[in-house]
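> With the sequence up front, the predicted model follows.
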Amino acid sequence: MTDANMTKELSLLTNIYNATHGMLNQYIVGNDELIELLVIGVLSGGHVLIEGVPGTAKTTIAKAMARITGCEFRRVQCAVDTQPADIIGVRVYDQETKEFQLRRGPVFANILLIDEINRLNPKTQSAFIEVMSERQATIDGITLDLYSPFFVIATQNPFEFEGTFPLIEAQKDRFMFSYNSHHLSGDDELEVVRREHTGALKWQPFFERLTPVMNRNTIEHIVEVTNKIRVEEPVLQYIRDLVVATRMHGDVRLGASSRASIALVRGGKAVAALQNREYVIPDDIKRMAPAVLQHRIMLEREAEIGGITTKQIIGEILDAVEVP
């Protein structure tokens, strides 16, 4: 691809992002970082985990984002008694045909919203591992490919809430990025009140007005464009140094896996693409580091008791590792 063609493609990608951001901001207040991260997830071909207290627009943003992609969307509302077959699907015996018929579960979609994923028991959580990592599902020994593209947005409540199960490490590692949503600032909360007063917060009219700005083919194309962003050797070494540093830190019991390295490469490319740049710089990697690392690092028990947070550890690593 020539420089002129790449510039044109990046301009198209930026226009898609601006259109997405503009439409979502008609309804959603104060969540620009999350909106950007979801777009980065689409460009990177990676799944996104959103943690936050109830009422912080996690599900609303996910549903609106799915609408804008123009792809097939399914939702799983998780509960303690949800079984793997409820998610993946099951073969059912048909009395008329005397044959087993396949009933596909909600994972057979392009955009899958897993709402309150940590309300699932560990057995059912594990059902998502094959789905998210290998883009396939196995039902009664039959392996089926999922749709393409396939993008998971999962929400979870803080672990101290009742009826929740901590995500198993293998499950968390399948999410390329994570985000901690919080209550709005005072000014943003006032804007919500104003919009409610004027009737601008009616969900159904807003949802019906949302116009897809992309489709399956568009998504596959912009992912391909993003993959062509250049990452020079010094930046690749910087990514390696950050990930290795998480494994060497004294307060960390389990550091980031190689999936974190892959996520930093892909996330850095997506950030560069959204800024109309054909190459990745170290600041792109630093920007993506919290979203990539925070759900992959497990602290030593002593560090947790001492009040040390994963955010602090990531900050220390970013300060300590030399920037090329």
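Sure thing, it's come through.
> Every contact and neighbour count from this point should use C-alpha atoms.
Will do.
> In the host helix or strand of residue 13, which residues have enough neighbours to count as buried?
Residue 13 belongs to helix 3-24 when assigned by DSSP states H and E. Using 16 or more other CA atoms under 10 Å as the test for burial, helix 3-24 gives 6-7, 9-11, 13-14, 16-17, 19-21, 23-24.
> which other helices and strands contact it?
helix 32-44, helix 58-69, helix 216-227, helix 258-274 (3 or more CA pairs under 8 Å, 6 or more residues apart in numbering; DSSP states H and E).
> here's the one I want to compare it with:
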Amino acid sequence: MANGQVAPAVGAVAGTYRRIEENVERVVQGKQEVVRLALIAMLAEGHVLVEDVPGVGKTLLAKAIARSIACTVRRVQFTPDLLPSDITGTTVYNAETHDWEFKPGAVFANIVLGDEINRAGPKTQSALLEAMEERTVTVDGTTHTLAAPFLVMATQNPIELEGTYPLPEAQRDRFMMKVTIGYPSAEAEVQVLTTHGAGDAAAALAPVASAADVADLIDTIRHLHAAEPLKRYVVEIVRATREHPAVELGCSPRAGLALLRAARAAAAVAGRDYVVPDDVKALARPVLAHRLIMTPDALMAATTPEVVIDDVLGRVPIPSR
């Protein structure tokens, strides 16, 4: 896409985003920022990990986004007995044709809803690594390309530890963002009773965009302008996490790429064809915090990754015009 075509296309990004956002918010009340972050991750070709206590709408958020887009959707209930082949697919012998056939797994969809991902074992969790990073699946030496767009929205419960397996660092790094929903306000909770008291409100949602629409928006966002000083700002933030005294393992270059892609999506959603430092700062927490491994001393002092990110943002100079 030529640079001269980016600016008009940004208006289409903002308009389509607004339709999807309004549709999702019909059933996810009082959580506009959470909906915004999830949609930005989708437009930035990322994946979202939704972590929160039971009953606050984690699965509902994923279902509402899936139903708002006319695309293929697969839901996976992660359990201890789930096999990697259930995720990626397997090759089976067809007695009629006397040949081997590939049977696609649950990951072959535009949107994959992974419910309670930490209930599956590490081997099954790792089956998603190639799909989330490279948009391909390799089975028996053959590589299969996944559909575009491709989004994994996974949920996990942070307080119920029995029968769960913590996500490995490599798996967490594949998620562009980790978001928490939190309890709604009193007014929003009354709206929840009104909206959902009679049944599954998400089932009544009609699509307001197609998979092709979203793919076009993603292509537009890839070409949004990010100035050289802003790219250096992203790199300095990422490097500062590695040098922070409370961090044992900081963010990788993949984290910097994710932060820049998310900032481009945020700029397009705001109707701009260029990225500003505020886009980066606003997304630093959800994009970077879950990737940090804290030192034992920091854990003892109850220093959270979010505190580290805020400290880093306060220390790294903001680029001027």
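Looks like it arrived, so ask away. Bear in mind that the values here come from a model prediction, so they are computed numbers and not experimental data.
> from the helices and strands packed on helix 3-24 of the first structure, which stretch is densest packed?
Among these, ranked by average contacts under mean count of other CA atoms under 10 Å, first place goes to helix 258-274 (a mean of 24).
> which bit of the second structure covers it?
With TM-score structural alignment applied, helix 258-274 of the first structure matches the range 253-269 in the second structure.
> Quick check: the matching stretch compared with the first structure, mean distance?
Here the mean offset of stretch 253-269 of the second structure against the first structure after fitting is 0.7 Å, by mean CA distance after the TM-score superposition for the first structure.
> So which residues make contact with that stretch?
10-11, 13-14, 17, 40-41, 43-46, 173, 176, 221-222, 224-226, 231, 234-235, 238, 273-276, 279-280, 283-284, 287-288, 291 (CA atoms under 8 Å, 6 or more residues apart in numbering).
> For residue 210 of the second structure, see how far away the counterpart of residue 222 of the first structure in the second structure is.
Alignment note (TM-score structural alignment): residue 222 of the first structure maps to residue 217 of the second structure. According to CA to CA, to the nearest Å, residue 217 of the second structure and residue 210 of the second structure sit 11 Å apart.
> again, but for residue 154 of the second structure
Taken as CA to CA, the span from residue 154 of the second structure to residue 210 of the second structure is 22 Å.
> if we can go back for a sec, got JSON lines for the buried residues of helix 3-24 of the first structure, with distance to residue 115 of the first structure too?
Listed next are the buried residues of helix 3-24 of the first structure as JSON lines, based on distance: CA to CA, whole Å:
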{"residue": "6", "distance to residue 115 of the first structure": "37"}
{"residue": "7", "distance to residue 115 of the first structure": "38"}
{"residue": "9", "distance to residue 115 of the first structure": "34"}
{"residue": "10", "distance to residue 115 of the first structure": "32"}
{"residue": "11", "distance to residue 115 of the first structure": "34"}
{"residue": "13", "distance to residue 115 of the first structure": "28"}
{"residue": "14", "distance to residue 115 of the first structure": "29"}
{"residue": "16", "distance to residue 115 of the first structure": "26"}
{"residue": "17", "distance to residue 115 of the first structure": "24"}
{"residue": "19", "distance to residue 115 of the first structure": "26"}
{"residue": "20", "distance to residue 115 of the first structure": "22"}
{"residue": "21", "distance to residue 115 of the first structure": "22"}
{"residue": "23", "distance to residue 115 of the first structure": "23"}
{"residue": "24", "distance to residue 115 of the first structure": "19"}
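> dump the residue contacts of the residue lying closest to residue 136 of the first structure once chain neighbours are set aside.
Leaving aside its chain neighbours, residue 136 of the first structure sits nearest to residue 145 (4.4 Å; criterion: CA to CA, 6 or more residues apart in numbering). Contact analysis of residue 145 of the first structure by CA under 8 Å, 6+ apart lists 135, 136, 137.
> Identify, from those, the entry nearest to residue 158 of the first structure.
Proximity of the contacts of residue 145 of the first structure to residue 158 of the first structure (CA to CA) peaks at residue 135, which lies at 27.5 Å.
> Please report how far the closest one lies from residue 116 of the first structure.
21 Å.
> Now which residue in the first structure aligns to residue 314 of the second structure?
In the first structure, residue 314 of the second structure lands on residue 319 (TM-score structural alignment).
> Its match belongs to a strand?
No - read with DSSP: H, G, I helix; E, B strand; the rest coil, residue 319 of the first structure is helix and lies in no strand.
> Distance of the residue nearest the centre of the first structure relative to residue 65 of the first structure?
With distances taken as CA atoms, centre = their mean, residue 48 lies nearest the centre of the first structure, 1.2 Å away. Distance, residue 48 of the first structure to residue 65 of the first structure, using CA to CA: 12 Å.
> shared neighbours, the two?
residue 38.
> which residues in the stretch 101-250 of the second structure form helices?
Using DSSP state H, counting those that start in this stretch, the helices of the stretch 101-250 of the second structure run over residues 122-126, 129-134, 169-174, 186-196, 211-222, 228-243.
> Now tabulate the ones you listed in CSV and tack on distance to residue 204 of the second structure.
As requested, those are arranged in CSV below (distance: least, CA to CA, whole Å):
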stretch, distance to residue 204 of the second structure
helix 122-126, 31
helix 129-134, 29
helix 169-174, 32
helix 186-196, 11
helix 211-222, 19
helix 228-243, 41
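> and of those helices, who's closest to residue 141 of the second structure?
Once the helices of the stretch 101-250 of the second structure are compared by CA to CA, helix 129-134 is nearest, at 13.4 Å.
> For that closest one, grab the matching residue range in the first structure.
Across the first structure, the stretch matching helix 129-134 of the second structure (TM-score structural alignment) is residues 129-134.
> what's the average distance of that stretch to the second structure?
So stretch 129-134 of the first structure averages 1.0 Å relative to the second structure (mean CA distance after the TM-score superposition for the first structure).
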